[in-house]
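J.: output the structure for:
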Amino acid sequence: MHSWFGPSLLDERLEAPEEQQEFKRLWLGFMTARVMLGLVLLLLQVTLYVLGQAPNVWLALLCGAYFAATLMVRVAPRPRRMGHTFDQSWLSSIGVDVLVFTALHLLHGSSINYTPLYALPVLQAAVLGSLTLAMGTAAGVTLLLLLHSTWQALRGPGDATPFFIQAALTGAGSFVIAFLAHQLSARLASEQQRARRSQHAMRIQQQVNDLVIEALTDGILVVDVRGTVHAANPAARQMLQADDRPIRHTPFSLADEPGWQALAELAFQVFTGRGDFHHADIGIEHLGQGNRRMRVRTRMTTAHWGESEILCVMFLQDLREMEARMRTEKLASMGRMSAAVAHEIRNPLAAIAQANALLEEDIQEPRHIRLTQMIRQNAKRLDRIVDDVLNISRAGKQATAFASRVLELTPSVQRIGQDWAQQTGNSAMLALHLAPQPLPVHFDPEHLRRVLVNLLDNARRYARQLPDAIQVHARADASGQALLAVWSDGPPMEPSVEQHLFEPFFSSESRSSGLGLYICRELCEGHGAAIGYHRARRIARDTLMDGNEFFITLRQAAVPSPASRSPATP
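T.: Okay, the predicted model is just below:
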C-alpha cells in the first residue's frame, strides 16, 4: 500500500525496535532448538547405556558440554547479531555446532549418522546472517565431511567411494539449503518491513482522518439498515442531543429519541431506495425545544468488517448556521459596496453643503431661509450616514492601532456624560453612578467617546422625559472586571428587534442608518471588550424600575504611571 505521506527516515527509526524484536524471536527460536538438540544427544547417550552398550565417556562428556554451552547462550541477556563474515557471535553458536557434530562423527564411528545435524548451523547462518556467511558455513561443513571421508578411506582397505559421494551430496544440499533459506528469509524480512511501513502510514492516515472528522463543523453519522448509529463526531452529537440529556456512546439507535424520527425515516428511505435521497432538509425537535432544521446529505458505503453490511454515511448541516454564514457574506458584500458608494457621495455632498452656505449669505426672505436650513440639516444627516458607513471599514483598524492605550474609566465617562448632557440639554435626565476607585482599562479615549455617545443617543430616543430616565454605571464586578452600562427606562424591545440589534443596516426607525450599534460592537471587539443587551432593574425616582441596558465588559489594566496615562480626551 502506498501512502501519500510516503516512506521517510522517520519510518526507519520507528521500525528499528520492531526489527530488533523480530530478530530476537528468531534468535531465541534457534537457541531453543540447539538446547533441545543438546538435550536429545545427552539422552541418547543415557539410552544407549541403559540398553547395554559400553559407555563412551568422551561422547557423554561432549554431549553434556554441548548441552551446557547451548543453555548458557540461550539464557544470555542480549542476543548478538551476526556479521557478514565469521566473527565471535558465529563462533559461539554455529562454530560450536559444527565442531561438536564433527567430533560426534569421529568418536561414534559409522554406527550412527550425524550428518543431518549439519542442517541446523547452515539454516542458522542463512536466516540470521548474510548470504556470504551462509555459503561459508555450507562450505565449511562440506570441507569437514570430505576430510572425514578421506580419513575413513585411509583407515581401512574398503571402498571409500560411498563416503565421498555422501559427503558431496550433503555438501551440495547444504549449499542449496543455505541459498534458499537466505532468499526466503530476506524476502520475508522485506515483506515485514513493507508491512510495517504500510501499517505506520495507515496509522498516520487514521489519526489524520479522525482529527479531521472530529474538527469538522458538519455532523457525520454512520448508520446501518437497522437505524443503529455506529459512529458520530462531536458536531453530530451536538446537533442531536437535547439540552438535558447528553448523547450516549456509540452505538445507539435513532429510534431511542422521538425527536430523531425524521432522521430515522430518512435513513430507512435511503436503504429501501425510495427515490433520490442524496440530500434532504429535515427537522429535529425535542420535547420543550424549538425545531432545529438540518440539511442531510447521504452516501452509501460498505463496512470494513464485511461486504454484506451496507452502511449509510450522513452529513448533517445546521441550516441556521448556513443562513448565518450567507447573511454574514451578504453583509460583508453590502458593506464594501456601501463604502464605495459613500466615497462617491462625499464629494457631491460637500459641494451641496458649500453651495447652500453661499446661498444663505445672500437670501433674506424667511421662506428661502427655511429652505436653506432644511438643506443644511439634511446635508449634515447625509454626512453622518456617510461617516457611519466609512467607519465600518475603519473601526477594526483604528481599534487595533490604539489597543494598547490605557485610560481611567471613571473620569473619562464623567467628562463624556457631562459634555453630552450639556450639548443635548438633557442634564436632568442623565444620572452618573461611577465607582470611586480607579478603573484603568484598555481603550482609546476617542473610541470610548463614540461608543458612549452612541449609546446615550440611543437611550434618549426611547427614554421618558423624566429625571434619572438615563443612567450610566461604571464599576468593577466581584472578579475585578471593569463594567460600563447605559440604562434607560424605555419600553422592552420586540424580540425581532432584539435579535438583530448589532447587525449593520438594521434599525427599527426609518430615519436611522442602522450602523450605530454595529460600529459600537466593532470598536469594543477591537479593544478586547464585549458589548451586550438585556433588561435590567434600576432605582429611578425612588422606584425600582425595569429598563433597557447596554453593558460593556472592558479589559482592565494595571494602574498606569502619570507619564504613561492617556488623556481622557483626544
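
J.: please make it C-alpha for all contacts and neighbour counts, starting now.
T.: Will do.

J.: can you give me the strands in this structure?
T.: With DSSP state E, the ranges of strands along the chain come out as 219-224, 228-232, 252-253, 279-285, 291-302, 310-318, 406-408, 430-434, 440-442, 470-476, 482-488, 530-540, 543-554.

J.: let's see this one next to it:
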Amino acid sequence: MPASRIINNPAEGLKHPRDLLRLFFSYHLFLAFIFGILFHFDLPPEILGSQDPKLYAIVSLAYLVLVLTSGMLIALKTLSYERQTDFAVFVDIAAITLLMHASGGVNTGLGMLLLVSIAAGSLTIRRHAALLFAATASLAILAEQVFSHLYHSFPTTAYTQAGLLGASFFAMAWLADVLSSRLLETEKLASQQELDLANLAQLNEYIIQHMQTGIIIADENGQIRLENEAALNLLGQPETEEQASLDQAYPALSSQLEQWTRNPEYEPQIFRSSEAGRDLQANFIPLGSDEQIGTLIFLKDYALVTEQLQQMKLASLGRLSASIAHEIRNPLGAISHAGQLLEESPQIGSGDKRLTEIIRNNSQRVNAIIENVLQLSRRDRTQFQKIELKPWLKNLATEFRQNKNLDPGNLTVQTTPKNTLILADPSQLRQVLICLLENAINHFHQDKCKLLLQINSGIFPESGGGYIDVIDNGPGIKSGIARQIFEPFFTTHTTGTGLGLYIAKELSESNRVRLEYTPVPTGGSCFHISFSGLRKKVFNE
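T.: The predicted model follows:
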C-alpha cells in the first residue's frame, strides 16, 4: 500500500484563516458597490451624500478601489493574512467614517456598519487586534463629531450617540474575542479528532496489509472494498488498483459467501481459487449491527492448519516412537535372532526352514515399519529454498538410475519452461519423489526393461505455481481403493509397510504443496505435486 504520513501536529489540520478573509472581502466588495450604486443612481435612502455629495463621491470611489486592491493582495498572497485583515478593517473605518460625515454624521446610523468590520476582523485575527480596532473606530467617530462641532457642519451635536456607538464597538470586540476563543478551541478539538481518526485508519490499514491472515472486505453488493497482500498471495492473484466484484474475481469464495448469507450456521468448506491454487478455509463475519453493510472475510491457508496438526501429531508420535523402540524393537530383535539360529541349525527340516523364512521376512517388515515411524517422528523443520527444477530433477534421476540399475530410457525427465522455480525443502521433496519412484518399481510386475518412468514438471499459467508429475506404465490403482492409498498402513503389496505414500503425503503437506493421485487413461499411474506461485513475500518462510 502507499506509504501514508501520520500527522502529529493538530494545527496542520486547521482550516486556514484566509477562508474567513475571503468572506470578509466579499462583504467589503458588496458594501462598496452598494454605496456607489445607491448614490450615483439616486436610489433611497436619500441621506447618502446629502451633506457633502462631492466628498461622498470621491470616498465611495476610493473605497471601491481600495477593496479591489485588497482582493488582489488576497489572491496574490503577498502579505500575511494578519496584515491584510488590518488593512481591510482600517480602510473600512476610514471610508465609513468619511461617508457618514458626508451623509449627515452619527445620526445617520452608518457608523453601525463598523460593528461588522470590527467583529469580522477580531474573528479573523483572533484576539490580536480586537481592542485596537474598537479603539480606532471609537476615536474616528469622536473625531468626526468634534470636527463637525468645531466647523458647524451640522446644526446639532451628537456626542452622546457617538459615545454609545464607541461603547458598542468595545462590546462587540469583547464578544468577538470570546466567540473567537471558543471557536478556536472547538476547531482544535474537531481537528484533533479528525486527525486521530485519520491516523487510526492509516494504522489499521498498515496492520491489515502486514497481517499473515488473508483479509477481504466485501460490501452488501459483493463488491471488494479491501484485500490485503496476504489474501492476494493466498488466492494467487496479482495486485491491482481496480476494485472488482467478488463473484468475478473469486467465484468459489463468492459461492461460499452466498451460502453463508442465506444460512449463518453454514460451515465453510475447503476450497481453491483456481485449479492450481491452494486449499483455503474462509471465515465470514458480518459488518454492522442493524443491517448488514458488508462482510469481513478471513482466509487461512489450510496447509498451515494441517501443518500445525502435524506438529501436534509428530510430538505425540515422538513420544510413542521411544516406547516402540524399547518395547517392540528389542523383542523383535530377539525373535529375528532366534529365527536365524533355527535356520542355521543342522537338525531343522526343509518344512521348518519355510517357517523360519516367514519369521525372517515378517521381522524385517515390522522393523521397516518401526524405521519409518521413527524417521517420521525425527523429521526436521521444513527449510524452504528456491529450487530450479530442471538441473535438480536431472541430478535426482541420475542418482536414482544408478542406485536401481536402470537404463536412461527407464526414467526420463522433462521440464517446461527450463527456468521453472519452486519453493520447497530440497531434502524432503527428494524423499517424496524417491518414495513415488520406488512405489512405481515395487508395483511393476513385468520385466524391468519395459518399465517407463517419467518426471514432468512445469508452471501453471493461471497461478504461476509449479508442478511435478511422476508417471509410470504400471498396472495403475483401482478406483475403489484410490482414496485409501495415502492412509497409514494401507498396502496392496504382501511385503509392503503401507507407510511410504503416507509419509510422502505428510512431507508434501509440511512443504505446503498438494500430492494427488491421477489415473492415466492409457494405463498406469500419475502422482501430481502442485506448488504455490512465488510472490514478493512468502509468509512463514
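
J.: ok so, going back, could you dump the strands of the first structure to TSV with distance to residue 417 of the first structure?
T.: Shown next, in TSV, are those (distance: least, CA to CA, whole Å):
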stretch	distance to residue 417 of the first structure
strand 219-224	49
strand 228-232	54
strand 252-253	59
strand 279-285	48
strand 291-302	44
strand 310-318	44
strand 406-408	14
strand 430-434	8
strand 440-442	18
strand 470-476	8
strand 482-488	11
strand 530-540	18
strand 543-554	15
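
J.: now render those strands as JSON lines, adding distance to residue 176 of the first structure and mean neighbour count.
T.: Listed next are these as JSON lines, based on distance: least, CA to CA, whole Å; neighbours: other CA atoms under 10 Å:
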{"stretch": "strand 219-224", "distance to residue 176 of the first structure": "55", "mean neighbour count": "22"}
{"stretch": "strand 228-232", "distance to residue 176 of the first structure": "54", "mean neighbour count": "19"}
{"stretch": "strand 252-253", "distance to residue 176 of the first structure": "60", "mean neighbour count": "16"}
{"stretch": "strand 279-285", "distance to residue 176 of the first structure": "65", "mean neighbour count": "17"}
{"stretch": "strand 291-302", "distance to residue 176 of the first structure": "48", "mean neighbour count": "17"}
{"stretch": "strand 310-318", "distance to residue 176 of the first structure": "51", "mean neighbour count": "21"}
{"stretch": "strand 406-408", "distance to residue 176 of the first structure": "88", "mean neighbour count": "25"}
{"stretch": "strand 430-434", "distance to residue 176 of the first structure": "99", "mean neighbour count": "18"}
{"stretch": "strand 440-442", "distance to residue 176 of the first structure": "85", "mean neighbour count": "22"}
{"stretch": "strand 470-476", "distance to residue 176 of the first structure": "91", "mean neighbour count": "22"}
{"stretch": "strand 482-488", "distance to residue 176 of the first structure": "88", "mean neighbour count": "23"}
{"stretch": "strand 530-540", "distance to residue 176 of the first structure": "83", "mean neighbour count": "16"}
{"stretch": "strand 543-554", "distance to residue 176 of the first structure": "85", "mean neighbour count": "18"}
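
J.: the ones you listed: which one's closest to residue 414 of the first structure?
T.: Across these, residue 414 of the first structure has its closest neighbour in strand 430-434 (7.2 Å, CA to CA).

J.: contacts for the closest one?
T.: Contact with strand 430-434 of the first structure is made by 410, 414, 417, 421, 467-475, as judged by CA atoms under 8 Å, 6 or more residues apart in numbering.

J.: okay, the nearest residue to residue 245 of the second structure once chain neighbours are set aside and residue 524 of the second structure: tell me how far apart.
T.: The spatial neighbour of residue 245 of the second structure that comes closest, neighbours along the chain excluded (CA to CA, 6 or more residues apart in numbering), is residue 223 at 4.2 Å. Counting by CA to CA, to the nearest Å, the gap between residue 223 of the second structure and residue 524 of the second structure amounts to 46 Å.

J.: brilliant, that's me finished.
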